[in-house]
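Chemist: Prediction below, plus the sequence it came from.
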Amino acid sequence: MDKIVMNGMQFYGYHGVFPEENKLGQRYEADIEMHLPLDKPGNSDHLEDTINYAEAYEIVKNIMEKQTFKLIEALAEQVASKLLQTYTSINEITVRVRKPHPPVAIFFDGVAVEIHRKRA
């Protein structure tokens, strides 16, 4: 299956279990893989035959920056659901959300969740 990949998107959001996270916010990163046939846009060279990744980015940005979730699992689920709902050409989607600096006394490169959903 063909795919459109949007890697390394960065956002400032207010997600987390702790009240300070919801008040102060922090940086989040997201990667999206949208699996869909790309033969038609590959042959036509028309934007309307594919997913406009600038529009898809705005959908992700609105969820990441304007909504609040306790868990990044819920955040990733909302991103996947909204993109599947908006773009019926997507057959499968993988969403990775990273929280590079979680407020815990552990030294690591952050925490991430990855979900994979298929159209029912």
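Modeler: Yep, it's here. Numbering: from 1, shown residues only.
Chemist: Going by C-alpha atoms from here, please, whenever you check contacts or count neighbours.
Modeler: OK.
Chemist: how about the strands in the chain?
Modeler: Along the chain, the stretches classed as strands by DSSP state E are 3-13, 26-35, 92-99, 111-118.
Chemist: Nearest to A76, out of these?
Modeler: Nearest to A76 among the strands of the chain is strand 92-99; the distance by C-alpha to C-alpha comes to 6.0 Å.
Chemist: Between strand 3-13 and that closest one, find me the angle.
Modeler: Counting by axes from the mean of the first three to the mean of the last three C-alpha atoms, to 10 degrees, strand 92-99 lies at 30 degrees to strand 3-13.
Chemist: Quick check: which helices or strands does strand 92-99 pack against?
Modeler: strand 26-35, helix 72-86, strand 111-118 (3 or more C-alpha pairs under 8 Å, 6 or more residues apart in numbering; DSSP states H and E).
Chemist: which residues touch the shortest one?
Modeler: So that's strand 111-118. The contact list for strand 111-118, computed with C-alpha atoms under 8 Å, 6 or more residues apart in numbering, reads 72-73, 76-77, 80, 91-102.
Chemist: rerun that using 10 Å as the cut-off
Modeler: By C-alpha atoms under 10 Å, 6 or more residues apart in numbering, the surrounding residues in contact with strand 111-118 are 28-35, 71-77, 80-81, 84, 90-102.
Chemist: Quick one: work out the angle between it and strand 92-99.
Modeler: 170 degrees.
Chemist: can you check the second one too?
Modeler: The directions of helix 72-86 and strand 92-99 differ by 150 degrees, with the same axes, to 10 degrees as the criterion.
Chemist: another one to put next to it:
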Amino acid sequence: MSADDDDFEDDLDDDEASEPVVTIEVNGLSLFTHHGVSEAEREVGQRLVLDLRLEVGECDATITDRVEDTIDYGEVCQVVALVAQQRSYRTLERLCSAIADRLLDQYDAETVWVKASKPEPPIPLPVEDVSVEVFREADG
């Protein structure tokens, strides 16, 4: 066995000892909201579709198998619904920022990514959807 082989085995041992890094994703959270630039959008309302990604990092739940040791994605959906439905924003940028800030404040995530899509945007051209994405990192 050569010295290079020993180095390779040491690298394998280090990889096996490290905990997995956890990412939690929610895709296609559909909510009826009252966001938009026009008064009609805010008054009548419309469906938004939200996608979320929370980088948790190392997480005890990978060993304990306890939801208390991770971020509960069901609870995350409830928090997002509350933020998205408790007040009206003119821009998706502001809405996504408010959601990202709340998630970082409430959960122990390293980063949060939020995407909000309007499947039926009020524009005179045919599009599948329009969307805005916001990425935030935790302080420290």
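Modeler: Perfect, thanks for sending it. Quantities reported herein were computed from a predicted structural model and do not represent experimental measurements.
Chemist: before we move on, back to that, which stretch among the helices and strands packed on strand 92-99 of the first structure comes nearest S44 of the first structure?
Modeler: Taking these one by one with C-alpha to C-alpha, strand 26-35 is closest: 18.8 Å.
Chemist: Now do that closest one: distance to the chain's middle.
Modeler: The chain centre lies 4 Å from the centre of strand 26-35 of the first structure; the measure is C-alpha atoms, centre = their mean, to the nearest Å.
Chemist: and that strand, which stretch of the second structure?
Modeler: Aligned using TM-score structural alignment, strand 26-35 of the first structure spans residues 46-55 in the second structure.
Chemist: post-alignment, the matching stretch versus the first structure, mean distance?
Modeler: Its aligned residues in the first structure lie a mean 0.3 Å from stretch 46-55 of the second structure after superposition (mean C-alpha distance after the TM-score superposition for the first structure).
Chemist: Just want the most central residue of the second structure.
Modeler: Nearest to the geometric centre of the second structure sits L52, at 2.4 Å (C-alpha atoms, centre = their mean).
Chemist: Can you tell me what K118 of the first structure aligns to in the second structure?
Modeler: In the second structure, K118 of the first structure lands on E137 (TM-score structural alignment).
Chemist: Please apply the same query to F69 of the first structure.
Modeler: Checking TM-score structural alignment: F69 of the first structure goes with Y89.
Chemist: Report the aligned residue range of the first structure for stretch 25-37 of the second structure.
Modeler: Counting by TM-score structural alignment, stretch 25-37 of the second structure sits on residues 5-17 of the first structure.
Chemist: ok, and for the matching stretch, which residues are buried?
Modeler: By 16 or more other C-alpha atoms under 10 Å, the buried positions in stretch 5-17 of the first structure come out as 11, 13-16.
Chemist: what's the answer for stretch 80-100 of the second structure, then?
Modeler: 80-81, 83-84, 88-89, 92-93, 95-100.
Chemist: so how far does it reach from one end to the other?
Modeler: End-to-end span of stretch 80-100 of the second structure (C-alpha to C-alpha, to the nearest Å): 9 Å.
Chemist: Now do it: distance to the chain's middle.
Modeler: The answer for stretch 80-100 of the second structure is 13 Å, by C-alpha atoms, centre = their mean.
Chemist: Stretch 36-47 of the second structure too?
Modeler: With C-alpha atoms, centre = their mean, you get 24 Å for stretch 36-47 of the second structure.
Chemist: same thing with stretch 51-67 of the second structure?
Modeler: 13 Å.
Chemist: What is the aligned counterpart of G74 of the second structure in the first structure?
Modeler: Per TM-score structural alignment, G74 of the second structure is aligned with A54.
Chemist: ok so, going back, return a PyMOL selection command for the buried portion of the contacts of strand 111-118 of the first structure.
Modeler: In PyMOL, a selection of the buried entries from the contacts of strand 111-118 of the first structure looks like this (16+ other C-alpha under 10 Å):
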select buried, resi 28+29+30+31+32+33+34+35+72+73+75+76+77+80+84+90+91+92+93+94+95+96+97+98+99+102
